[in-house]
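**Student:** Give me a 3D structure for the following:
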Amino acid sequence: MQSTPPTAAQKLDDEEKIANAKPYTQVPGPKGYPIIGTLWTLLKNNGFYQKRPHLLFAEYKKTYGPIFKDKIGNMELVFISTPEDVATMFSAEGKYPSKGPVNPWVIYREQRKKPKGVLIGEGEDWRRSRSVMDKKLLKLKDVSAYSERINQVITDLIAHIRQKRITDNRNGELANLKDALCKWAFETNNTILFNKRLGAFNDPPTPIAKRFYETVCQMLEVTGQFMLLPPYYKYIKTKGWKAYCSYWDTLFEIGGKLIEEERNRLSSTEINLLNNRQNKQRTEDLEFLPYVLSRGELNDEEIASNMIELMMAGVDTTATTILWTLFILGKNPDIQDKLYHEVSSVLKDGELPDSQTLQKMPYLRGVIKESQRLYPVVHATARILDQDVVLSGYHIPAKTRVLALMHLISRDESIFEEATKIKPERWIRSSASSQHQRLPFSIISFGLGPRMCIGRRIAELQMELTIARLISEFHVDCRNENEIGATFSLVASPDQDLQIAFQPRN
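**Tutor:** Sure thing, here's the model as predicted:
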């Protein structure tokens, strides 16, 4: 979604709206303490609301309405919860959209003097990285070509599940399903980004896969712990901060090694990167990493920064979305039966799904979309406004950091009919109960605009292929008896271990 420049009439209309709006100082919100604001509200009771911010924001919405502001430490934030305000927020994101800094990632880069990539970069530096990366990650033709290698990793995941059913000896349950799914996402991302299978599912895993994967998991876990704390580590280098930096050092070391290996491989196969750079068609036909190398616009450390960010962004997010989707299927046998019928009616015996056959599975996409709606792995989408706007009747000035609370929007009965009910049909255009066309800005799992998730198409292909394959191979049952909620670290995961059992269909 690239916004077009406003006309003179639109500018006058916007100025009139701002002139008639209530001032920013009147935006309601909780009263905090000096210096720390409402940080104590998040941290008290063993960080109850720090782990469950969506519950706190739901209470704030009841108290203050669809818009409120809050000061957490030195950050003043405005929270919105209507699709109309979300649309306005994105319309004011500017040429170089900014979500605000991911402090632990940014401060590490600054201290180590390393470049920022497409996730945390800003301004022209971000645009330069994005322009190199997105052409091979967002074009349907290129993404469709990844079906075969994604299926190869899924085959390994299925074999892993079958083996773990036996070794875990829990009547079909896996002792650590989240770990298996993170390995699946990690291995898939690397086979696309670095053009190489690392061997996370090998028995035992290859040394590089083991070290790379474990470091990614450690880094993601500790990032979640640092995220809502004031960035004291910018000035005070604690033992914990030093350990965190060592994880990043390892990631850059391994990423740099993989890039060097690919460059050497290309040299040994007599693929001339300079000649490819001069031949646009030949460049377009390359795999992702050779393509990025052939462009010659980023140095190896910049490439490593981008590759690591892209790889990590797709581990916890896609793995957790699959986990929530399996939870939905395991708790709703009627939905699972419909999905199995759709998948088995499209695929012939022994046929693996690909990007083409997936187009014939709208119910599959609806199931995943409902998972993303009811259990979004990211509770809020942020932008720093590039211009003054009016949100819910209030004048919000430029440079304000606004967060769209998608978890609240997705469960709002005034927006979604039977909002808490799982209805995959609501996303099928041909369905009588479809709300697809009537719900703009009500679910934005991958963001919008120039800063939309660069891995969106690959993530969608990954998840659709994986759920189609798993539901073809297994009947899924969720045996948890207590209500499942969400707990937030870097992403929103189930607040207890899911007892997911896999029973082979044949």
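**Student:** switch to C-alpha atoms for all contacts and neighbour counts from now on
**Tutor:** Will do.
**Student:** the helices in the stretch 351-500 of the chain, which residues?
**Tutor:** Assigned by DSSP state H, counting those that start in this stretch, the helices in the stretch 351-500 of the chain fall at 355-358, 362-374, 406-410, 456-473.
**Student:** next one: the last one to chain centre, how far?
**Tutor:** Shown here is helix 456-473, whose average C-alpha point lies 15 Å from the average C-alpha point of the whole chain (C-alpha atoms, centre = their mean, to the nearest Å).
**Student:** how many degrees apart are that helix and helix 362-374 in direction?
**Tutor:** 110 degrees (axes from the mean of the first three to the mean of the last three C-alpha atoms, to 10 degrees).
**Student:** which stretch among the helices of the stretch 351-500 of the chain comes nearest Lys114?
**Tutor:** Lys114 lies closest to helix 456-473 among these, at 25.9 Å (C-alpha to C-alpha).
**Student:** this one as well, want them side by side:
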Amino acid sequence: MDTIVKQSLAVPMKKLSSCVTGVKEREVWARRRAKRGTGVKSSPPRTGQTTVTHSYQTDLEKERKLREALNAQKHAERAAMRDHFRKKYQLSKSSKDTSHLSAAQGKGALPRQLAKLIGPETPAKDDGYSLLSAFQGLSFNMGMLGGKQTKSSTPMSVNGEACKTMWSVSVSPSMFQGIQGMCVSVRPAACVRIQRGMCVCPAGTVAGLGVEGVTPARGGPAGTGGGRGLRRFEEIPHTGSSGWLNLVKFWREDRFKLLHKHMERTFNTLGPIYRERLGTQSTVNILLPSDISELFRSEGLHPRRMTLQPWATHRETRQHSKGVFLKNGAEWRADRLLLNREVMMAPAVRRFLPLLDEVARDFCRLLATRVEKEGGKEERGYSLTIDPSPDLFRFALEASCHVLYGERIGLFSTSPSQESQKFIFAVERMLATTPPLLYLPPRLLWRLGAPLWTQHATAWDHIFSHAEKRIQRGVQRLHSTQAAGGGSGGAEGEFTGILGQLMDKGQLSLELIRANITELMAGGVDTTAVPLQFALYELGRNPAVQEQVRVQVKAAWARAGGDAHKALQGAPLLKGLVKETLRLYPVGITVQRYPVRDIIIQNYHIPAGTCVQACLYPLGRSRDVFQDPERFDPGRWGTQESGEGPGGGGGFRSLAFGFGARQCVGRRIAENEMQLLLMHILLSFRLSVSSSEELSTKYTLILQPETPPRITFSTL
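**Tutor:** So this is what the prediction gives:
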């Protein structure tokens, strides 16, 4: 049986061996004879079999060489493509790509389609070449020189379809000095249709409306580029390419204190969008509500804003938990939803509103006593001119603590505690040292023990120490109440503060409650006390507006019968007063987002993940957005709040507290705190100022007066 199998498989095995080894068949037979040592000659294969086998081997060899050549060409093309972009963006070379290019013996080139995108094919140079021939096929739009726009013919693609957008190519200023804004349009025959709804010009700029993953912005009055095509991110006007040089200029010229004015000047110079690099930070700054609307539509489920890295580094080095202000992603969303129930929802507002009203009434009673005691007698009563800022800071801290901890801390007594005064000073020091640290690596400064970092960290340590003492007192009080059988809510219907509500629900750990309560406390003093200074000053220098708001407040208070919630609902001008103050003097001068998808703003392509910030100070003073922006008019928000203003964008004209899911978590506390105090002040006093000039301002993470204004309070 074995003999039969061997004989039947002998010939196929010989052929297979010849194909696999690639050795001529005669040599195989010779080796087998030598191995057997029999001396018996085996008959060589027939000539016909040898010819077939040799032909088969030749075909295999050709296929192998062709396959290797194709692979080498692909590797060389990819290496050339990567090498092109490495040179363009000044990246280091890759040894792997270099070996692929050398293996191709310098024959590696960019893929044809990519080469068309990057640049045009260079035409053969003829004997008649001249400078004039270089501009053949280009039409110069000279109407731009005189500020007029001229109609141009629509460029056509290769397949005859009309391109939806005509492209403009910027001409180097060195070629045409003194001619600014010159527009050069590419001749129609040069456009190449590469995708549906897209057109590519020889300069490599993508034109059209069909770019995948990119959504065009809705047009505003100034805002869409006047029919130009989509432009690259690198073409956005900028203040300088070197972030470190810009940072040095900022320090040398002390621009941090006037950052809001710098933004306003830059928008006036560069237009409604520009890029800026400062140290480690790189941002795109925008102005118009229509552009801001497009930004917020792309914020995603977990909106991100610029992380205040100095604050985050302090938490990490001190091993403190982070609150929602410093968190991102799903963790932020989970904590934020739990906090919203106690600080943002309407039932929560109704619970803590009486506490704020109590503090506001006490403030006005103490102020009235001081005016009568220290002020001068007049026909209608007494009047006193003071700097109210220290009293406003104490009011803000007293009101915040009452809402957060459910207890008063006695700042309105004749001798307020030194501990609370130190807390206010620590908050001011923390805010003042934050802006310079935003553009430097804080961990490096921490390791070096830099004085600036030491001041910042020490201020935060004092804030945490003060908050920790208050939290411990609140926890002990709640535990004693629970032990007495009253539950954490105290007596029936009694509100014991946001701390008690969070502990009662038990959905956040005590460590996370501490972190968020501390952030709310640190962020709830200056951010309400400073806008109140601006509001009182504007009411003092606009007596007609003051009287208009007072009339409405008196009527609403009489109808409400002492109910603060009903009184605020019946006086919409109070809400407009706060919004108008924050329009002219926003506490935070920017609102940032990192879009989760590519977007188009002002016809510029902005990649996903870019830090884009809406600049609120220039926005509030822009004539493209507000009619007569210098006029202080709380009534403007009653007529245009929900409609389209001059700048479009609907409701994206008032963003002092942010927008959407990532808006200020203490917004409801701050809004009602300011409205209630202004209501009681207008019911008790007439305000006046000695100067009608606008206040000079400075920026220290929040916008505040250069010098606190002096205001005259006259009893009614």
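**Student:** Including distance to Pro104 of structure 1 and mean neighbour count, could the helices of the stretch 351-500 of structure 1 go into a markdown table?
**Tutor:** A markdown table is the format used below for the helices of the stretch 351-500 of structure 1 (distance: least, C-alpha to C-alpha, whole Å; neighbours: other C-alpha atoms under 10 Å):
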| stretch | distance to Pro104 of structure 1 | mean neighbour count |
| --- | --- | --- |
| helix 355-358 | 37 | 15 |
| helix 362-374 | 26 | 23 |
| helix 406-410 | 24 | 25 |
| helix 456-473 | 24 | 20 |
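**Student:** so which of those helices comes closest to Asn202 of structure 1?
**Tutor:** Between Asn202 of structure 1 and those, the tightest spacing by C-alpha to C-alpha is seen for helix 456-473, at 19.0 Å.
**Student:** Run through the helices of the stretch 401-550 of structure 2 in chain order.
**Tutor:** In the stretch 401-550 of structure 2, the helices defined using DSSP H, counting those that start in this stretch lie at 418-437, 442-448, 451-483, 498-505, 510-522, 526-541, 543-560.
**Student:** and the ones you listed, which is most packed in?
**Tutor:** Neighbour counts (mean count of other C-alpha atoms under 10 Å) averaged over each of the helices of the stretch 401-550 of structure 2 peak at helix 526-541, with a mean of 22.
**Student:** Residue range in structure 1 corresponding to it, please.
**Tutor:** Mapping helix 526-541 of structure 2 onto structure 1 (TM-score structural alignment) gives residues 316-331.
**Student:** how much does the matching stretch stray from structure 2?
**Tutor:** In the superposition with structure 2, the average deviation recorded for stretch 316-331 of structure 1 is 1.0 Å (mean C-alpha distance after the TM-score superposition for structure 1).
**Student:** Just put the helices of the stretch 351-500 of structure 1 in CSV and tack on distance to Ile484 of structure 1.
**Tutor:** Putting the helices of the stretch 351-500 of structure 1 into CSV (distance: least, C-alpha to C-alpha, whole Å) gives the following:
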stretch, distance to Ile484 of structure 1
helix 355-358, 30
helix 362-374, 12
helix 406-410, 15
helix 456-473, 21
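**Student:** Ile328 of structure 1: which of those helices is closest?
**Tutor:** For Ile328 of structure 1, the closest of these is helix 362-374, at 7.3 Å, according to C-alpha to C-alpha.
**Student:** hmm, back to that, between the helices of the stretch 351-500 of structure 1, which gets nearest to Glu301 of structure 1?
**Tutor:** Nearest to Glu301 of structure 1, of all those, is helix 456-473, at 23.8 Å by C-alpha to C-alpha.
**Student:** Ala399 of structure 2: what secondary structure?
**Tutor:** Following DSSP: H, G, I helix; E, B strand; the rest coil, Ala399 of structure 2 is assigned to helix.
**Student:** And for Asp70 of structure 1?
**Tutor:** Here Asp70 of structure 1 takes the strand state, with states given by three-state DSSP.
**Student:** Return the residue of structure 2 aligned against it.
**Tutor:** Aligning on TM-score structural alignment places Asp70 of structure 1 opposite Glu276 in structure 2.
**Student:** Its match against Val284, yeah?
**Tutor:** Yes: at 6.4 Å, Glu276 of structure 2 counts as touching Val284 under the criterion of C-alpha atoms under 8 Å.
**Student:** any idea how far Ser389 of structure 2 is from Ala529 of structure 2?
**Tutor:** 7 Å (C-alpha to C-alpha, to the nearest Å).
**Student:** what do you get for Pro310 of structure 2?
**Tutor:** According to C-alpha to C-alpha, Pro310 of structure 2 and Ser389 of structure 2 sit 27 Å apart.
**Student:** what's the answer for Ala34 of structure 2, then?
**Tutor:** Using C-alpha to C-alpha, we find Ala34 of structure 2 at a distance of 111 Å from Ser389 of structure 2.
**Student:** Many thanks, we can stop here.
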